[in-house]
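1. All I have is the shape, not the residue letters:
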């Protein structure tokens, strides 16, 4: 599906164009989805104590939280091609908010697992975010745009590690300044059991509100919504979208990226799910704390992993653009290999850290490379098959969750969690070599270079005209 009037640069502090409104709304919607998706993760010590969960049951919850997202991501990409990202995001946020709020009804492991499974639907938000920015931005900046919106969205998974324990504290015994014993807000006096349930209702309500806002503040493409563009004959009819998934699924490069994304984003999902509990269970630093204090301190430490999303994923996509300008599409692939290889090495290093003071710096290095790998992956995705962009993004995105499901089985109690991280790191290092299976023929390289040159020419023309690009003026 070819879309015109794409922006050739990112005006970060602007919301005056359709491209930049989509940019900011898509990352913020994704941020809230990630916040809600992993909102329960830093509170799991409270839930575990209340429901007397076993290590095996914790493992099944880790798996369940990401399992349904595999299917949801496969379907949502096709849905974006068919009805457009605006309506797809609106419905996903509103429908996905229901299990987020509903998980508070759980009183036992079985019911909790069902809701944890259903919450995973909102993980499909990633595909819509990547789709929407791919439609809105030109080849010279699409890698950076994709990486930035995804990275800032992923940041929600880190912020929730800090904020949800604070919300729990406010609702119960009081909130403490991170890494101190200084209380800065008194508690409302709810029990721990009522507190985590109320916190999840707050997270779900925010998702629903942003779903409504997304419908009214964005449009599908630079020139309008898909429904109007199809009526005007500027886009192919819905019926032509039916074969897009089949075209994407028949391309072996898509499945190579599926596995690669499982080795980076899938591992990030797994770490988001288990990191707070890992700190509490494997480091003596937390042994003398009360449950609420341990949750707040461990959540603050776990937040550092997600905090790197502020810039690391953007850096991965930007370096993909740099490598692409220098060496073409094959350059983007080379950078993907480098980032993924060092991600695996960094995770193995983190797994062997015996004390918290050593583990946190190693965690930050690992976080940098895992998120740069994600940005590097989606600097390649827009060039695989432009006529099936949504389906390609959906399949690759589903790979992230498939990787998280596979990794989750290592956390069911059969082996110590440090050993699980070591094994995963080794597998990621080996998987990096799969990047070289993603190849482009000479014709595709020429077309990509031509499109890049045209985008750069548009940008230069816009700058010469006083900073208004032709693409943005058309919006």
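-> Okay, I see it. Small disclaimer: the values here were computed from a predicted structure and weren't measured.
2. Only C-alpha atoms from now on, for both contacts and neighbour counts.
-> Noted.
3. list the contacts for the residue nearest the centre of the chain?
-> Nearest to the mean C-alpha position of the chain, by C-alpha atoms, centre = their mean, lies residue 154 at 4.3 Å. Neighbour list for residue 154: 30, 31, 34, 306, 309 [criterion: C-alpha atoms under 8 Å, 6 or more residues apart in numbering].
4. separation between it and residue 326?
-> Per C-alpha to C-alpha, to the nearest Å, residue 154 is found 28 Å from residue 326.
5. same question, residue 199
-> From residue 199 over to residue 326 (counting by C-alpha to C-alpha), the distance is 48 Å.
6. now swap in residue 319 and tell me
-> From residue 319 to residue 326 the distance is 10 Å (C-alpha to C-alpha).
7. Put this next to the first one:
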């Protein structure tokens, strides 16, 4: 095998090319980048929109919450769609769809239209799931961590790009609509790229077939015990929608009676989904799968918990960090926002590094566990930040913590596509949805606890997830040169299956 430095240099050099699988990688991360530009195009203009339309702080917070409200179920449903129809068509459809709610939001003159269009836009946040399967189809297992890390890290940077570029676009378009023109432009750009993406890529390399689930309508599992585990995993994905409804009722968007109706509807939905899982997985309940056809559902559960802690904490911290820096150090809103933006900027390097470490360290599970422990230490350091600290040191602590957060995301998705490639879209959707569940849970905690307790809780939950990661099963063929090969983890040299 080549030495690690040679491997690292070779991979970095290959990323500069625009040929073969690297062309697909670059086209796909940019598609994801645009979905995040669209998804986060409200934040840079929240104060301006509030002033122009006479919105209260509570109403602005409500719009921000609506921006993520439907992303959880959308990621699950998009995972099912891409396993069935392929990532090329699904990603193209999401990008084209983005133009519709973007235009509606840009033309809105009332709080109700802003809420409705933002709810519709929250679906665009599910685009992340699609590229995970596209990239995994084009890259061999031994390179998948690096490729998925670049896809996730560079695409995720779309949120920071929106914050830095859209205000300038609005100024330039001042005579023809200002912020409205800037937001509408993101939708038009996404739709145009979606049409291009449909023509520019294929779901698999030439000569490869696209594996689809044997059964549709719910994640296909392979043992009776896995059916019960999937039923349990499904509960938080529905329950978090009740949490969103409660928070919307709390700011006065609707009455307690309406909240009760929503919660009852969600209960019916949970029963219906559970019944669907039970029906689709009748063969698993009957023990119809041979040992060689089974995959461990516990790996899906552990990876979901990992993304809950990593991506969930990233979304939550990015939302609160500007206010935290402003309150702690007396900084202006602009300076606090710029200082806190360092947390998001780490995505460009940290997430690819996490994936690269997973590719090179010899065990994907041990790599993830180590990074999660580093994340816990990072949040412990953030809990110590106070007004007596120099601002530069506090910023350094935030960036150090951010490195482990985003490296953990990269290490998580270095494993996700390998658990069971045939249903990797749905597995990716569930794991991705748990990231949004984590964000909503941590932000709800922040309503009742101060920043110190907030950071300590995230750190403690990272320790717990690192502990349960011992139940994570190293995927067969984790370091193979091609899909379908088997690798002896003690000697990571591919052998024929």
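-> Cool, got the structure. Values in this document were obtained by computation on a predicted structure and should not be read as measured data.
8. Mind checking the TM-score on these two?
-> Once superposed, the chains reach a TM-score of 0.75 (TM-score structural alignment, normalised by the length of the first structure), with 407 aligned residues with a C-alpha RMSD of 3.3 Å.
9. Look at residue 319 and residue 326 of the first structure and report which has more neighbours.
-> residue 319 (22 against 12; other C-alpha atoms under 10 Å).
10. which one is the residue mapped onto that one from the second structure nearest to, not counting chain neighbours?
-> By TM-score structural alignment, residue 319 of the first structure lines up with residue 357 in the second structure. Nearest residue to residue 357 of the second structure in three dimensions, chain neighbours excluded: residue 367, at 7.0 Å (C-alpha to C-alpha, 6 or more residues apart in numbering).
11. Which strand or helix spans that neighbour?
-> Assessed by DSSP states H and E, residue 367 of the second structure sits inside helix 364-384.
12. Against the first structure, what's the mean shift for that helix, could you check?
-> Its aligned residues in the first structure lie a mean 3.5 Å from helix 364-384 of the second structure after superposition (mean C-alpha distance after the TM-score superposition for the first structure).
13. Give the other helices and strands that that helix contacts.
-> helix 347-360, helix 391-413, helix 451-468 (3 or more C-alpha pairs under 8 Å, 6 or more residues apart in numbering; DSSP states H and E).
14. Show me how far that helix is from its chain's centre.
-> Its chain's C-alpha centre and that of helix 364-384 of the second structure lie 19 Å apart, by C-alpha atoms, centre = their mean, to the nearest Å.
15. Run through who's touching that helix.
-> Residues outside helix 364-384 of the second structure that contact it (C-alpha under 8 Å, 6+ apart) are 306, 357-358, 361, 394, 397-398, 400-402, 404-405, 407-408, 411-412, 414-415, 451-456, 458-463, 465-467, 469-470, 472-474, 478.
16. Near the residue nearest to residue 476 of the second structure when sequence neighbours are not counted, how many residues? Count them for me, please.
-> Among residues not flanking residue 476 of the second structure along the chain, residue 486 sits closest, at 5.9 Å (C-alpha to C-alpha, 6+ apart). Neighbours of residue 486 of the second structure under the rule other C-alpha under 10 Å: 20.
17. Same question for residue 329 of the second structure.
-> With other C-alpha under 10 Å as criterion, residue 329 of the second structure counts 17.
18. Find the nearest non-adjacent residue to it, please.
-> residue 387 (5.6 Å).
19. Likewise for residue 459 of the second structure?
-> residue 376 (4.1 Å).
20. Tell me how many other residues surround the corresponding residue of the first structure for the one you found.
-> Aligned by TM-score structural alignment, residue 376 of the second structure pairs with residue 341 of the first structure. Around residue 341 of the first structure there are 23 other residues, counting by other C-alpha under 10 Å.
21. try residue 23 of the first structure
-> Neighbour count for residue 23 of the first structure, taken as other C-alpha under 10 Å: 28.
22. That one touches residue 131, doesn't it?
-> No: Residue 23 of the first structure is not in contact with residue 131 according to C-alpha atoms under 8 Å; the separation is 10.8 Å.
23. still on that earlier bit, sec struct for the residue nearest to residue 329 of the second structure, please.
-> coil (DSSP: H, G, I helix; E, B strand; the rest coil).
24. roughly how far apart are it and residue 451 of the second structure?
-> 13 Å.
25. What of residue 103 of the second structure?
-> 37 Å.
26. The stretch 151-300 of the first structure: helices as residue ranges?
-> 192-217, 226-231, 244-249, 252-282, 291-307 (DSSP state H, counting those that start in this stretch).
27. most tightly surrounded among those helices?
-> Among the helices of the stretch 151-300 of the first structure, helix 291-307 has the highest mean neighbour count (mean count of other C-alpha atoms under 10 Å), at a mean of 25.
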